[in-house]
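Peer 1: no FASTA, just this:
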């Protein structure tokens, strides 16, 4: 990866949870363990009350497009243990989900941990709302 990657911002809680998951994956020699650990090591930790609303975090909807002309899609970024509605979610333990973690609208990044072409990128279009429990908060 090059130094031009956008910054990744995560809460300490999400960082700790994802580090634990990445270490479990590493013990299983999972191919996404090392890419996830790299992203977590470059992450900027930000308390939930200081985290900007437009940062992609776990349990947040994100509107994105694959920059190779793909359609705009909107899904909730989730930890696989939190799976509730698979058609509307993307797991953080996929190349797409890992790439979206911690980004903001306008950020563009190559798909992390993908075996596809190295120039395949994802671009964040919009972020929100955050999912709270089993409900999505209504914006007023």
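Peer 2: Looks like it arrived, so ask away. Source: prediction; values computed, not measured. Residues are numbered from 1 along each chain as shown.
Peer 1: contacts and neighbour counts: CA atoms only from here.
Peer 2: OK.
Peer 1: select the longest helix from the chain.
Peer 2: Ranked by residue count under DSSP state H, the longest helix found in the chain is helix 12-27.
Peer 1: so how far is that one off the chain centroid?
Peer 2: 14 Å (Cα atoms, centre = their mean, to the nearest Å).
Peer 1: show me what counts as buried in the next helix or strand after it.
Peer 2: With elements assigned by DSSP states H and E, the helix or strand that comes after helix 12-27 is helix 33-41. Judged by neighbour count (16 or more other Cα atoms under 10 Å), helix 33-41 contains these buried residues: 33-37, 39-40.
Peer 1: take the residues you listed and lay them out in CSV including distance to residue 55.
Peer 2: Output for the buried residues of helix 33-41, formatted as CSV (distance: Cα to Cα, whole Å):
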residue, distance to residue 55
33, 23
34, 23
35, 20
36, 18
37, 19
39, 15
40, 15
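Peer 1: take this one as well and set it beside the first:
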């Protein structure tokens, strides 16, 4: 499967790898997807990540090409997840698929049922990221 290039912050990559490994037994699909993304990412210092890249805490607007549904969500750690307020966990299939993408990029990505959908990034807002 040909996926677009992605970028991760070095400290986030390490933290996300540890998180993915910690849920390997409970969430094997998401753990594997996230570890695969981390392994293929270009890992950079925080100051070298462009402002249009999805990082933890980013608010991102995307569209599922198969359904046409537009969503705007904030990508968060599992303990901060709150679907009703638009905060989705990195440990969901869509959360793992969004990390590292840039505005304008698309990725073929499985949903919880394993069906592939194209997710296209429309807008990235890093101003919601807290240090």
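Peer 2: Happy to help now that I have it. Note that the structure is predicted; figures quoted are calculated from it, not measured.
Peer 1: where do the strands sit along structure 2?
Peer 2: 7-9, 42-44, 59-64, 70-76, 87-89, 106-110, 116-125 (DSSP state E).
Peer 1: packing partners of the first one?
Peer 2: Just to be clear, that refers to strand 7-9 of structure 2. strand 42-44 (3 or more Cα pairs under 8 Å, 6 or more residues apart in numbering; DSSP states H and E).
Peer 1: and the strand it packs on against structure 1, how far off on average?
Peer 2: Average distance, strand 42-44 of structure 2 versus aligned residues of structure 1 after superposition (mean Cα distance after the TM-score superposition for structure 1): 0.9 Å.
Peer 1: corresponding residues in structure 1 for that strand?
Peer 2: Strand 42-44 of structure 2 corresponds to residues 44-46 in structure 1, going by TM-score structural alignment.
Peer 1: corresponding residue for residue 13 of structure 1 in structure 2?
Peer 2: Checking TM-score structural alignment: residue 13 of structure 1 goes with residue 11.
Peer 1: and that match, how many neighbours?
Peer 2: By other Cα atoms under 10 Å, the residues close to residue 11 of structure 2 number 12.
Peer 1: kindly report the same for the one 4 residues further on.
Peer 2: Burial of residue 15 of structure 2, expressed as a neighbour count using other Cα under 10 Å, amounts to 11.
Peer 1: swap in the one 3 residues further on?
Peer 2: Residue 18 of structure 2 has 13 neighbours, counted by other Cα under 10 Å.
Peer 1: ditto for residue 81 of structure 2
Peer 2: 17.
Peer 1: ok, now residue 70 of structure 2?
Peer 2: So residue 70 of structure 2, with other Cα under 10 Å, has 14 neighbours.
Peer 1: mind checking what it lines up with in structure 1?
Peer 2: So, by TM-score structural alignment, residue 70 of structure 2 is matched to residue 72.
Peer 1: residue contacts, residue 114 of structure 2?
Peer 2: Not one residue lies near residue 114 of structure 2 by Cα atoms under 8 Å, 6 or more residues apart in numbering.
Peer 1: my read: residue 74 of structure 1 touches residue 63, true?
Peer 2: Yes. The pair residue 74 of structure 1 and residue 63 qualifies as a contact (Cα atoms under 8 Å) at a distance of 4.2 Å.
Peer 1: roughly how far apart are the equivalent of residue 60 of structure 1 over in structure 2 and residue 1 of structure 2?
Peer 2: The pairwise alignment with structure 2 assigns residue 60 of structure 1 to residue 58, based on TM-score structural alignment. Distance of residue 58 of structure 2 to residue 1 of structure 2, given as Cα to Cα, to the nearest Å: 26 Å.
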